[in-house]
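> here you go, sequence then predicted model.
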Amino acid sequence: MLFNSFEFVVFFVIVFFIYYKSYNNLRFQNALLLVSSYVFYGWWDWRFLSLIIISSFSDYFIGRAIDLNNDKKQRKRLLVLSLLVNLGILGFFKYYNFFTESFTDFISLFGFESNPALLNIVLPVGISFYTFQTMSYTIDIYRGKMKSTDNLLEFMTFVSFFPQLVAGPIERASHLLPQFGKKREFDLFEFKEGAKQALWGLFKKIVIADNCAFYANQIFENSESYPGSVLVIGVVLFAFQIYGDFSGYSDIAIGISRMMGIDLMQNFKSPYLAENIQDFWRRWHISLSTWFRDYVYIPLGGSKVDSSIRRSMNIIITFTVSGFWHGANWTFIIWGFLHSLFYFIQTGYSKNMKSVKILPSKLVQIFNVLITFIAVTFAWIFFRAESFNHAMDYIFEITSSSIIENPVGYLKLMGSSVKPYVIILSLIYLSIFEINNRDAKYSFQVGHFKAPMRILVYLSLIILIIFFRATDGTIDFIYFQF
């Protein structure tokens, strides 16, 4: 069930009405959310509900056992059991064929032949998100950062809460879980603010992401037919497609959760206005980047290790693993590794530039934002490409003399009903709010505008969504595949 579908609108209206009709019965509210979340997820494939239920039950009981056990060895064994269950489920469904094929390719280098038993495995939607969410719960209990809950219903609702179930934000139990133990009554202010945030998310998804997708998909899927100038446009459009798509999902999830009295963490904060790669990851998919910081980078020693080589390896490992989290393909691993290289390059550049004061600080800031955007966009080539060879061919064409060819004729031949001016105007519209709310908690805030201007902004978003939505039908959110 997609947020931008008629089915979801009907589903949400029904759930919302019953939800607040039962405001004086917390247990019923949570049970309603749990059942609704299972319906929402089962809309894709009800068979995979068993994985969520297994993950929920195992981590609930393992979390309780860790919390009630004082023996360090026993606590560690229980934590390992939790990790094995979650990573085992994730590893089998997402990485089995990748590891099997990679091992076969490796041994073939030494003259050995193998006929691997590849499986036709369907990747469950959102599996990477809810497994990481439940793992952080047992890890935090093991570390003594939180106590386990004795309420199974609240825990299962926390794991499966439908707004953020399939594409995040990846919530921490310490933030989200206690909210299911508190009374939630209708709040008109929160409802209106949540609706505005969801509207902004729909605009980013339907107007920006889906319109950019038409050109980006055609260009990437037929990259051998286009010159470098068109390929540059393709990857820039993909950069805005994936941002509008993923941040749009997060905005809708945060918005509808807020309408229901639940606060979700911020997941994006104007990432394309970042001044370096480290700043980019403080602004892009914040729930995932902080997850890897707390559960991978810091346990490896983080930046506190004495050796600069060890510190550099910690950074490389963290970025590379985060790339691998996105998918079972070497292109994702290279994408993550590239970000670690960009991190080192920009760190060295920043240190050297501190002593150079030739340009005004504002110009330096703009230059840094531009360089960071170019680096991030270049890395998106590997993220979007079907294979390593596809990515390299794409890059070679960009660096060839064909980059100076006029791309207009090629774009016209694509025959899209999507008008380029719609994309340009919507990106200008996006940029105004991104710059205005660069460091705000919520990416869509117009409270400082006068009432007529605020109304005009809301109406313009609705009009843009209705009249300038992509005409190729409802398009899935990109991060559903992860």
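Here it is on my side, so go on.

> alpha carbons only for contacts and neighbour counts from here, please
Noted.

> show me the strands in this protein, by range?
For the chain, no strands are identified by DSSP state E.

> ok, the residue sitting nearest the centre point of it - contacts?
Closest residue to the average C-alpha location of the chain: His285 at 4.9 Å, with Cα atoms, centre = their mean. For His285, the contact set (Cα atoms under 8 Å, 6 or more residues apart in numbering) comprises 169, 267-268.

> make it 7 Å
By Cα atoms under 7 Å, 6 or more residues apart in numbering, the residues touching His285 are 267-268.

> ok, the one 10 residues further on next?
When the contact criterion is Cα under 7 Å, 6+ apart, Tyr295 has no partners at all.

> alright, now check it against this:
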Amino acid sequence: MPNLSPYADPQYFVLLVVTLIPVMLGLYYGKRFRVYETIWTAAFLLLTFGGIKWHQGVMLVAYVVYQLALVMGYDRYRKRYNQTGVFVALVVLSALPLALVKLSPAVHLPKLALLGFLGISYLTFKTVQVIMELRDGTIKEVSPFLFLRFLLFFPTITSGPIDRYRRFQQDDVAVPSRHDYLELVNTGVMRIFQGFVYKYIIGYIFGTLMLPHVAHQVLMHRSAFLGTGLSWPLVAYMYVYSMYLFFDFAGYSLFAVGISNLMGVRTPMNFNAPFKAQNIKDFWNRWHMSLSFWFRDFVFMRFTFFVMKHRLIKNRIRVSQFAYLVNFLIMGFWHGVTWYYIVYGLFHATAIIINDIWLRYKKRHSAQLPHNRWTQALAVVITFNVVCLSFLIFSGELNTLWFKH
């Protein structure tokens, strides 16, 4: 059985769109064919995780059954009891498969990696979110069938964006009017074409044509970098890699959102002109937004609330600074247990803490500091270069330079 790689080639898009025609016709006439969508999802999951990737398919099925049992069990439990210890245990158990997969290289147990499959991170984020919002009471009840549809929504299953259960439920329950659906289709088609430009034209130029060339130049000038700490090819690599990372990932996300729109689902956007950000906090409100907002709501805010509730740190500014460190350190570990991912997380935490210090200083001295289009342009330039430096760390190229023999 041939395997399909999501959004990898034109044949995939043709198969995707052709098989979605019944779904689109149903929505046009005000009906959602849930049985067909279920069969369609199962077929595409089989094409993606079957064949030579059968072990991933087995792990996906086992994972979904495991998470469904956790969520439905907690949904029933918390209606009678609501003990904090049980809630914490459920969150840990939900995140455990992902943690084991991520830790497998560091603990030298490669067999743990076999628990993983493409998209395990994003499914874990969804499940943890549901458990936490059940605890809060913002989710009153979870339907097993809707939870499975939410978890296995195919356009976003492998790389997001990360949707929220209540928002997804609104789209699933309420079929849009014909006028609204046609507008949604128009938006979806535009996003798909924009994704093609981003991923297959601009991303191809930066990633396939330019990146290998500058990477070769970096290795050719390795001795200069190790001797002086500066290499102009490395600077070029930093900018080229940053452009490739954005256009490739943003293109992929546009595909996922566009296909979701064709299915009558308003999946949230992942990027909003991130290189126009005027500071690092603004950047994280624009870059991989579904992930950054997930970490903000379910790591940063909850850690802050816990520390303040138990008065572990009295100074509110120090609380937020410590929360930033925890938030981005976890994000770094999520990318991988290697020094450059961890440093990447700490780099952004430090940058946001410095940015907050600057913003407080700026507020106190607003009358003495200039604020015009030139200072705004300078802020964009500085932020862009800080972000690109962080992406150089993230790329692992420094690891190659320092440790390649």
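Good, I have the coordinates. A quick note: this is a predicted structure, and the numbers were derived from the prediction, not measured.

> ok so, going back, aligned partner of the residue nearest to the centre of structure 1 in structure 2?
The pairwise alignment with structure 2 assigns His285 of structure 1 to His288, based on TM-score structural alignment.

> repeat that for Ser247 of structure 1.
Aligned against structure 2 - with TM-score structural alignment as the criterion - Ser247 of structure 1 pairs with Ala250.

> got it, and Asp45 of structure 1?
Under the alignment (TM-score structural alignment), Asp45 of structure 1 maps onto Lys53 of structure 2.

> could you measure from that match over to Lys31 of structure 2?
Going from Lys53 of structure 2 to Lys31 of structure 2 by Cα to Cα, to the nearest Å gives 35 Å.

> could you do Val235 of structure 2 as well?
54 Å.

> Ala215 of structure 2 now?
Ala215 of structure 2 is 52 Å from Lys31 of structure 2, by Cα to Cα.

> look at these two and report which has more neighbours.
More crowded of Ala215 of structure 2 and Lys31, by other Cα atoms under 10 Å: Ala215, with 19 against 15.

> can you pull the contacts of the residue mapped onto the more buried one from structure 1?
Residue pairing (TM-score structural alignment): Ala215 of structure 2 is matched to Phe220 of structure 1. With contacts defined as Cα under 7 Å, 6+ apart, the neighbours of Phe220 of structure 1 are Gly234.

> repeat that for 10 Å
226, 230-231, 234-235, 238, 381, 384-386, 390-391, 394 (Cα atoms under 10 Å, 6 or more residues apart in numbering).

> ok, now which ones touch the counterpart of Val35 of structure 1 in structure 2?
Taking TM-score structural alignment for the superposition, Val35 of structure 1 sits opposite Ala42 in structure 2. Ala42 of structure 2 sits next to 36, 48, 152, 154 when contact means Cα under 10 Å, 6+ apart.

> now render those as JSON lines, adding distance to Ile382 of structure 2 and neighbour count.
Below are the contacts of Ala42 of structure 2 laid out as JSON lines (distance: Cα to Cα, whole Å; neighbours: other Cα atoms under 10 Å):
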{"residue": "Tyr36", "distance to Ile382 of structure 2": "50", "neighbour count": "14"}
{"residue": "Thr48", "distance to Ile382 of structure 2": "42", "neighbour count": "22"}
{"residue": "Leu152", "distance to Ile382 of structure 2": "40", "neighbour count": "20"}
{"residue": "Phe154", "distance to Ile382 of structure 2": "38", "neighbour count": "20"}
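
> identify the farthest-apart pair in those.
Tyr36 and Thr48 (18.2 Å; Cα to Cα).

> centre of the chain versus stretch 20-38 of structure 2, how much separation?
Chain-centre distance of stretch 20-38 of structure 2: 28 Å, with Cα atoms, centre = their mean, to the nearest Å.

> counting contacts, what elements does the biggest helix by length in structure 1 pack onto?
Secondary structure of structure 1 per DSSP state H: the longest helix is helix 228-259. Judged by 3 or more Cα pairs under 10 Å, 6 or more residues apart in numbering; DSSP states H and E, the packing partners of helix 228-259 of structure 1 are helix 6-21, helix 188-202, helix 210-221, helix 361-384, helix 388-398, helix 408-413, helix 420-436.

> 7 Å - rerun?
helix 188-202, helix 210-221, helix 361-384, helix 388-398 (3 or more Cα pairs under 7 Å, 6 or more residues apart in numbering; DSSP states H and E).

> helices of the stretch 251-400 of structure 2, start to end?
280-284, 289-295, 301-309, 316-335, 339-364, 373-395, 397-403 (DSSP state H, counting those that start in this stretch).

> neighbouring contacts of the second one?
Residues lying outside helix 289-295 of structure 2 but in contact with it, judged by Cα under 7 Å, 6+ apart, are 161-162, 270-271, 284, 327.

> switch the cut-off to 6 Å
Contacts made with helix 289-295 of structure 2 from outside it, assessed by Cα atoms under 6 Å, 6 or more residues apart in numbering, are listed as 161-162, 270.

> and the closest residue to Ser290 of structure 2 other than its chain neighbours, how far from Phe246 of structure 2?
Distance criterion Cα to Cα, 6 or more residues apart in numbering; nearest residue to Ser290 of structure 2, sequence neighbours excluded, is Ile162 at 5.2 Å. Going from Ile162 of structure 2 to Phe246 of structure 2 by Cα to Cα gives 17 Å.

> who has more neighbours out of these two?
Ile162 (25 against 21).

> over in structure 1, tell me which residue corresponds to that one.
Per TM-score structural alignment, Ile162 of structure 2 is aligned with Ile170.

> quick one: its match and Val236 of structure 1, what's the gap?
27 Å.

> around the aligned residue in structure 2 for Gly348 of structure 1, count how many other residues there are.
Matched by TM-score structural alignment, Gly348 of structure 1 corresponds to Ile357 in structure 2. Neighbour count for Ile357 of structure 2, taken as other Cα under 10 Å: 13.

> and Lys412 of structure 1, by the same measure?
Lys412 of structure 1, neighbours per other Cα under 10 Å, totals 11.
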